[in-house]
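K.L.:
Show me how the following folds:
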Amino acid sequence: MKSEKEKMLAGEFYNASHEELVKERDYARDLIFELNHTKPSDKEKKQELLKRLIVAKGSFHIETPFYCDYGYNIQVGENFYANYGCTILDVNAVQIGNNVLLAPNVQIYTATHPIDPIERSTGIEFAKSIVIGNNVWVGGGTIICPGVTIGNNVTIGAGSVVTKDIPDNVIAAGNPCKILKGI
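P.N.:
Presented below is the predicted three-dimensional model:
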């Protein structure tokens, strides 16, 4: 029988109130609290806290405030940058490529809930992974919804709501986000 964490990571219905998951979220929230209350000039401490929280393949920078659920489901590539107010609900995997720029207040959500209100009232939820390719710029205030893949060399316009996959080499924007033109 799978644990609630195994079900969560497999994208199946799971109980988010399970003791193990609450403990892991509390651990991440404590690190995030410390990160968000560290002086901007204390860059070494901020990097140490971030490295305890997320998986990074190289150099990266995240401005505070920053928020996430677990941290360990976030993997960022070389030269990743997230501006102020980034929120990543990493209930499932969030893979971010190299040379990715997130403008202020970008929100990345893997978590989702049943559509049926009776099912939803039971407290179960599930999540879908998100993939962001290499050389991507995501404009300010953009929301990336569960299960989305954004290709390589993509620009997402500010204020977009990305509900479906975006292919390589395009500029896309809007609510819902649509391809405007190729690059």
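
K.L.:
For the rest of this, base every contact and every neighbour count on C-alpha atoms.
P.N.:
Will do.

K.L.:
need the contact list for the residue positioned nearest the centre of the chain.
P.N.:
Centroid check for the chain by Cα atoms, centre = their mean gives Ile88 as the closest residue, at 3.2 Å. Under the criterion of Cα atoms under 8 Å, 6 or more residues apart in numbering, the contact list for Ile88 reads 67-69, 107-109.

K.L.:
would you say Leu50 is within a helix?
P.N.:
Yes: using DSSP: H, G, I helix; E, B strand; the rest coil, the assignment for Leu50 is a helix.

K.L.:
and it, how many neighbours does it have?
P.N.:
Around Leu50 sit 20 other residues, with neighbours defined as other Cα atoms under 10 Å.

K.L.:
so who does it touch?
P.N.:
The neighbourhood of Leu50, defined by Cα under 8 Å, 6+ apart, consists of Leu35.

K.L.:
repeat that with 10 Å
P.N.:
Contacts were defined as Cα atoms under 10 Å, 6 or more residues apart in numbering; by that measure Leu50 touches 31-32, 35, 44, 56, 60-62, 66, 71.

K.L.:
I'd like the contacts of Ile88 laid out as JSON lines, including secondary structure.
P.N.:
As requested, these are arranged in JSON lines below (three-state DSSP):
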{"residue": "Tyr67", "secondary structure": "strand"}
{"residue": "Cys68", "secondary structure": "strand"}
{"residue": "Asp69", "secondary structure": "coil"}
{"residue": "Gln107", "secondary structure": "strand"}
{"residue": "Ile108", "secondary structure": "strand"}
{"residue": "Tyr109", "secondary structure": "strand"}
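
K.L.:
One more, so I can put them side by side:
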Amino acid sequence: MVRSERQKMASGEWYCCIDPELDGLRAIAREAVHQHNTMPPGERGNIGPALSMLFAHVGEGVFIEAPFHCTYGINISLGPNVYFNAGCTILDTATVRIGEGSMLGPGVHIYCAEHHKDLPERRAGLEVARPVEIGRDVWIGGGAIILGGVTIGDGAIVGAGAVVTRDVEAGATAVGNPARRVAVK
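P.N.:
Model prediction:
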């Protein structure tokens, strides 16, 4: 049985991102993102209707400031009362789950895609998708970058500008590039 690139992407296998089905899904996401980013705030509300319908799950009270960008949207699940400040980007080639009450500062980026290290394979569009899990009541400071395969535990804090390449334990504070746990006084 031949597996589609979308099926490979969803199962965490190497897949080719240069694919008509994936192109179509990205086009749908671009339209939803455009609607969200260009609607007057009074009409848009907390989240543009097309963006809300695109996501896998949107809990009550989710608020996404414009501008916002995502690759597919269909892999994003947001718990109740999640807040994204302006300029957040989620490259959701894999599942991204963000728990209740978590807050993302301005310009936070989440990157699930990892491109192939081998140049010819990278030129051919091969990449692998790694999920991101962010627990409940997490605070992620502005400009932080979360890489694929990372889990951030409940109540953790990620400092502004941090690059998170490894898991962050529940209740921990991580800062820097690469992000490391620090003691909080």
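
K.L.:
TM between them?
P.N.:
Once superposed, the chains reach a TM-score of 0.95 (TM-score structural alignment, normalised by the length of the first structure), with 183 aligned residues with a Cα RMSD of 1.5 Å.

K.L.:
returning to that earlier point: I'd like to know which of the contacts of Leu50 of the first structure are buried.
P.N.:
Those of the contacts of Leu50 of the first structure that meet the buried threshold are 31-32, 35, 56, 60-62, 66, 71, by 16 or more other Cα atoms under 10 Å.

K.L.:
Next step: those residues restricted to strands.
P.N.:
Assignment to strands by DSSP state E places the following of those there: 56, 60-62, 66.

K.L.:
Let me know the closest of those to Ile156 of the first structure.
P.N.:
Of all these, the one with the least separation from Ile156 of the first structure (Cα to Cα) is Ile62, at 19.0 Å.

K.L.:
mind listing what the aligned residue in the second structure for that closest one touches?
P.N.:
The pairwise alignment with the second structure assigns Ile62 of the first structure to Ile64, based on TM-score structural alignment. In this structure, Ile64 of the second structure makes contact with 36-37, 45-48, 51, 82-88, 104, judged by Cα under 10 Å, 6+ apart.

K.L.:
Thr151 of the second structure too?
P.N.:
Contacts here follow Cα under 10 Å, 6+ apart; on that basis Thr151 of the second structure touches 96-97, 131-135, 164-170.

K.L.:
re the thing from before, which ones among the contacts of Ile64 of the second structure are found in helices?
P.N.:
36-37, 51 (DSSP state H).

K.L.:
Does Tyr27 of the first structure touch Leu49 like I think?
P.N.:
No: in this structure, Tyr27 of the first structure sits apart from Leu49 without contact. The criterion is Cα atoms under 10 Å, and the distance is 11.7 Å.

K.L.:
re earlier: in the ones in strands among the buried ones among the contacts of Leu50 of the first structure, find the pair that's most separated.
P.N.:
Between all members of those, the longest pairwise span (Cα to Cα) is found for Ala56 and Phe66 and amounts to 15.6 Å.

K.L.:
Quick one: the helices in the second structure, in order.
P.N.:
Read by DSSP H, the second structure holds these helices, from start to end of the chain: 5-10, 20-38, 41-44, 49-54, 119-123.

K.L.:
I'd like to know which of those helices lies nearest to Ile157 of the second structure.
P.N.:
The closest approach between Ile157 of the second structure and any of these, judged by Cα to Cα, belongs to helix 49-54 at 26.3 Å.

K.L.:
Check the offset of that closest one from the chain's centre.
P.N.:
Computed by Cα atoms, centre = their mean, to the nearest Å, the separation of helix 49-54 of the second structure from the middle of its chain amounts to 16 Å.

K.L.:
To what extent does it diverge from the first structure after superposition?
P.N.:
On superposition with the first structure, the average gap between helix 49-54 of the second structure and its aligned counterparts reaches 1.9 Å (mean Cα distance after the TM-score superposition for the first structure).

K.L.:
re the thing from before, out of the ones in strands among the buried ones among the contacts of Leu50 of the first structure, who's nearest Ala172 of the first structure?
P.N.:
Closest to Ala172 of the first structure out of those is Ile62 (23.9 Å), distances taken as Cα to Cα.

K.L.:
quick one: the closest one and Gly133 of the first structure, what's the gap?
P.N.:
As defined by Cα to Cα, to the nearest Å, Ile62 of the first structure lies at a distance of 18 Å from Gly133 of the first structure.

K.L.:
ditto for Ala172 of the first structure
P.N.:
For Ala172 of the first structure, the distance to Gly133 of the first structure (Cα to Cα) stands at 14 Å.

K.L.:
One more: His61 of the first structure?
P.N.:
17 Å.

K.L.:
what's the spacing between the residue nearest to the match of Ile62 of the first structure when sequence neighbours are not counted and Cys70 of the second structure?
P.N.:
Excluding the flanking residues, the one nearest Ile64 of the second structure by Cα to Cα, 6 or more residues apart in numbering is Phe84, at 4.8 Å. As for Phe84 of the second structure, its distance to Cys70 of the second structure is 12 Å (criterion: Cα to Cα).

K.L.:
do Met103 of the second structure as well
P.N.:
17 Å.
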